[in-house]
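Asks: Here is my input, please return the structure:
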Amino acid sequence: MSDLYDRSAASKILDDALHGADDGELYVETARSESFVFDDGRLKSAAFDTGKGFGLRVVSGETTGFAHASELTDAAIRRAADAASAAKQGRQGTLASPPAPVNSRLYADVDPTAAPDFAAKTSLLAEIDAWCRAQDSRVVQVSVSLAGSRAEIEIMRQGGAIVSEARPLVRLNVSITMEQYGRRESGGAGAGGRAAYEEWIQPARWKALAQRAMKKAAVNLESIPAPAGEMPVVLGPGWPAVLLHEAVGHGLEGDFNRKGSSIYSGKIGEQVAAKGVTVVDDGTIQDRRGSLSFDDEGTQTQRNVLIEDGILKGYMQDRMNARLMGVEPTGNGRRESYACSPMPRMTNTFMTGGNHDPEEMIKSVKRGIWAVDFGGGQVDITNGQFVFQCTEAYMIEDGKVGAPVKNATLIGHGPTVLQHISMIGNDFALDDGVGTCGKAGQSLPVGVGQPSLKIDAITVGGAG
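Replies: Okay, here's the model as predicted:
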């Protein structure tokens, strides 16, 4: 990145722009990414993209001035500085101290787009397709996707202080459609993280993903209409924590709470969940999809306990919201790219484990649902109401797992669901590295995790 722009000139421009401001930085990014989709027995698409640019931000009070460009020149940086400086509007603030330097790195500096080569990657997708079709005559459709990227980040603050790193990211997804007696059902599985492709494209790894996708499709072929009504639900470990992410996590982001729009605003120190419930956001887990050595403002990520034994302990903060709320930033200032201004966002958000055996949870349910896997969901931050679609779920009847059910949706209120957790499993797991979170038009890689959980009462939407 050193040959892309004159750091000395940029430092002077930035210092002038930050004079009288409360905060701000120059964020420079160069990135390359690729994606492959093998669908219906052929390579459907292959894309490769590169880009570079910067975003310059000036923060004054609650006002943010932000400008960006894909042209890394002194002239472009100066124009951006002039535009962003308008946020000060003559106000004289006190420039905040920069984050402490970060020396440790949570992932290797590798470039997934460089190796293996194009032929090897496309051959792998064809091999996965052929293998899946050979396993079961009911397989009628296979879709395999592979994606990788490397972003080189450099954050400059007043006085020319710089922190930089390279961030790799890969993901492999397999989707299977099966047909039986004229009925078609699908299932999918994926995995990834911040590393080279090697771990995820080993035969043992991709075959396990493909088998899981086929199992889901096969199970769904036998599914019956989901029941409807309020009933106990047992959530599986790992990815089902996406419900926690949406129903609880967003409501604990600092901006919503500073503005008073979150259901959790002003409730620090209060009981907001059942005893035993501890929720953590941790951006420091090695090689995880949601991890960062430092956030997009240069603050080192950390393990933030949000809820401890049911008590609300704190929120996820970027620098601006932390300053305005009189607390320390937590390493949660994130942005999609140089063209976006940072905001408080989750990294890897999870509920810690308990001491109940998952089988014990199933046995305790007279009639309910065992929800193993989830698709998409929606939440209203202001009131905590959410709706989630189950992609793999089963009836529980008289303490035993029964028939798989189709089109089950979980409908509820985040804070109420947290209060209704009565059993916490001893089988904690993180997801496989497939999460993407959207907020205010920005999409970011995230992680989730949890043990199995028993929720005593939640509304299940189904066929009745």
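Asks: okay, CA-based contacts and neighbour counts for the rest of this
Replies: Will do.
Asks: what about the residue lying farthest from the centre of the chain, distance to Gly20?
Replies: No residue in the chain has its C-alpha farther from the mean C-alpha position than Gly90, which lies at 38.6 Å (Cα atoms, centre = their mean). Distance, Gly90 to Gly20, using Cα to Cα, to the nearest Å: 8 Å.
Asks: Are we agreed that the residue farthest from the centre of the chain is in a helix?
Replies: No: per DSSP: H, G, I helix; E, B strand; the rest coil, Gly90 lies outside any helix segment and is coil.
Asks: how near is it to Ser60?
Replies: For Gly90, the distance to Ser60 - Cα to Cα - is 10 Å.
Asks: Also Gln158?
Replies: Applying Cα to Cα to Gln158 and Ser60 gives a distance of 15 Å.
Asks: More neighbours: which of those two?
Replies: Ser60 (26 against 23; other Cα atoms under 10 Å).
Asks: wait, what's in contact with the more buried one?
Replies: Contacts were defined as Cα atoms under 8 Å, 6 or more residues apart in numbering; by that measure Ser60 touches Ala21, Asp22, Asp23, Ala87, Lys88, Arg91, Gly93.
Asks: Relative to Ala226, how far out is it?
Replies: From Ser60 over to Ala226 the distance is 53 Å, taken as Cα to Cα.
Asks: Stretch 106-115: end-to-end distance?
Replies: Stretch 106-115 has an end-to-end distance of 21 Å (criterion: Cα to Cα).
Asks: please give me the structure for this one as well, since I'd like to look at both together:
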Amino acid sequence: MGWTRRPCATFRKVAIPATAKRGILERGCSSVAGLPISSGMTATDPRSLLYATDKLSPDEARAIAAETLKGCDDGELYLQFAASESFAFDDGRLKLADYSRDPGFGLRGVTGEMTGFAHANEISTAAIRRAGETLRLLDPAKGKPAAPPRRSNRHLYTDASPLDAVSFEKKVALLERIDAAARARDPRVKQVTASLAASWSVVEIVRADGFVATDIRPLVRLNVGIVVEKDGRRETGNFGLGGRYLYDRIMGEETWNRCIDEALAQALVNLDSVDAPAGEMTVLLGPGWPGILLHEAIGHGLEGDFNRKGTSAFSGRLGERVAAPGVTVVDDGSLIDRRGSLSIDDEGTPTEETVLIEDGILKGYMQDRLNARLMGVKPTGNGRRESYEHAPMPRMTNTFMRAGQDDPAELLSRVKNGIFAKSFGGGQVDIVSGKFVFSCTEAYKIQDGKLGAPIKGATLIGDGPTVLTKVAGIGHDFALDEGVGTCGKGGQTVPAGVGQPSLLVDGLTVGGTA
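Replies: Down below sits the predicted model:
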């Protein structure tokens, strides 16, 4: 969703050489994924993908974590097995069918502000001990080790793997049906791209104090892109959805037909679009996905690392008014089945609802364990990492603005001259200043309180802290996005969710083509 500087004060990151990333299916053992199952486990236990008798047992993992992390303030052994697949149907044929499995671990030790981190794609006692040599370069801890996360048995999504529930043939057949149905919708359709993706990850967090937490994470996504042409002019439309559930939620005929309808409607609207106006004007933002502006414009600025270092536009402003009355912003990783949700974060902390701004007053920041400890506050379950190859950092989960009391139609009627931004393609933000730039993928002129012609080439320009003070109306039509967001920060990408009600903002700069 955006770019930022890497916030972690990483002392050293080393990729430990391992034997070849063995194709787990190449080994001839009769067991889960071809691995000899560790003692005390069954073939159906997902943790058997992390532990093997000849490599590492759960008891050995706890012992090695205690051994290698001794003398650290904090840290963990992060074990992960991830399987993923993706399919792309383009130009009337299957263009991509990709499948991968990736086991590995990351070992992190923290003392003060220093982090030592190493990872390898082989889960074994030997590899973890080699990784532990990196942590010897850390300064010795001066205080007591940090307390472990609180325990939780909450499960926000199924343990089942979406990859195994539907055959390869059915997945390809679905994309073929989408392609054919989309082309039959309208003679102006010239190109259709349909993609399907899923992942399934088993993670276990092992700490030196004996704390162990396991999470099993499914994720699926369906996306449809359509190109239409009229009188030599081509325009595109896109729509997708997904979440932490199985394929059955997105493979139903009603669901994928909706994806086609939404993508086609956007493409046809853009086919009739005119050049966007430019200048400072009132902007009405639609509900749901336009919350990406909120995510970028202020969300990153409310993450703990930037505020601990004093580099955010919101640093040192707790208790101050930073937004117009009525503006309440929360980050909530505990929503059932949502793309940005996690039962526990990547440090083992249960996710929760964190109120960031309440009725315009700054109430808190999103925290991982390191920055929470250094700021003297509690972690909020926002310690996230892309994979075992990365150290965790404070990241958003599902970040949104709560509903207000205004009728969206009444908000539209207030606008004499402005634009309605229904959908965005993405954006960028500078964390220090809060300045952002967003491109609209579907937008309309507003004249005398009524929607006018669709426009193309519109960008929204501003800075997060200022925009929050210019909110003039908050609709009662709150919606979350459809489950397609991916957030980038510090070289890592993670799935994330956004949302908001209709939002009226006075005096936002629009960069147009007119």
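Asks: TM-score of the superposed pair?
Replies: In this superposition the chains share a TM-score of 0.99, using TM-score structural alignment, normalised by the length of the first structure; 463 aligned residues with a Cα RMSD of 0.8 Å.
Asks: any idea what Glu176 of the second structure aligns with in the first structure?
Replies: Correspondence of Glu176 of the second structure to the first structure, assessed by TM-score structural alignment: Ala126.
Asks: after superposition, how close is the host helix or strand of its match to the second structure?
Replies: Taking DSSP states H and E as the definition, Ala126 of the first structure sits inside helix 118-135. Superposed on the second structure, helix 118-135 of the first structure shows a mean distance to its aligned partners of 0.3 Å (mean Cα distance after the TM-score superposition for the first structure).
Asks: can you pull out the helices in the stretch 201-350 of the first structure?
Replies: Along the stretch 201-350 of the first structure, counting by DSSP state H, counting those that start in this stretch, helices occupy 203-221, 242-244, 254-258, 319-325.
Asks: mind putting these in CSV, mean neighbour count and distance to Gln302 of the first structure included?
Replies: Output for these, formatted as CSV (neighbours: other Cα atoms under 10 Å; distance: least, Cα to Cα, whole Å):
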stretch, mean neighbour count, distance to Gln302 of the first structure
helix 203-221, 20, 30
helix 242-244, 24, 20
helix 254-258, 22, 15
helix 319-325, 20, 14
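Asks: Dump these to a markdown table, plus distance to Ser45 of the first structure.
Replies: Formatted as a markdown table, those follow (distance: least, Cα to Cα, whole Å):
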| stretch | distance to Ser45 of the first structure |
| --- | --- |
| helix 203-221 | 20 |
| helix 242-244 | 29 |
| helix 254-258 | 39 |
| helix 319-325 | 40 |
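Asks: Of these, which is nearest Pro358 of the first structure?
Replies: The minimum distance between Pro358 of the first structure and the helices of the stretch 201-350 of the first structure falls on helix 242-244, with 18.3 Å, by Cα to Cα.
Asks: The second structure: matching residues for that closest one?
Replies: With TM-score structural alignment as the criterion, helix 242-244 of the first structure aligns to 292-294.
Asks: Likewise for stretch 221-231 of the first structure?
Replies: Using TM-score structural alignment, stretch 221-231 of the first structure pairs with 271-281 in the second structure.
Asks: any idea how far the matching stretch is from the chain center?
Replies: 30 Å (Cα atoms, centre = their mean, to the nearest Å).
Asks: again with stretch 77-92 of the second structure
Replies: Distance of stretch 77-92 of the second structure from the chain centroid (Cα atoms, centre = their mean) equals 15 Å.
Asks: corresponding residues in the first structure for it?
Replies: With TM-score structural alignment applied, stretch 77-92 of the second structure matches the range 26-41 in the first structure.
Asks: Give the buried residues for the matching stretch.
Replies: 26-39 (16 or more other Cα atoms under 10 Å).
Asks: Among those, name the ones in helices.
Replies: Judged by DSSP state H, helices contain none of the buried residues of stretch 26-41 of the first structure.
Asks: now, which of those residues lie within strands?
Replies: 26-39 (DSSP state E).
Asks: Export the residues you listed to CSV and append columns for distance to Gly236 of the first structure.
Replies: Output for these, formatted as CSV (distance: Cα to Cα, whole Å):
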residue, distance to Gly236 of the first structure
Leu26, 43
Tyr27, 40
Val28, 41
Glu29, 38
Thr30, 39
Ala31, 36
Arg32, 36
Ser33, 33
Glu34, 33
Ser35, 30
Phe36, 31
Val37, 29
Phe38, 30
Asp39, 30
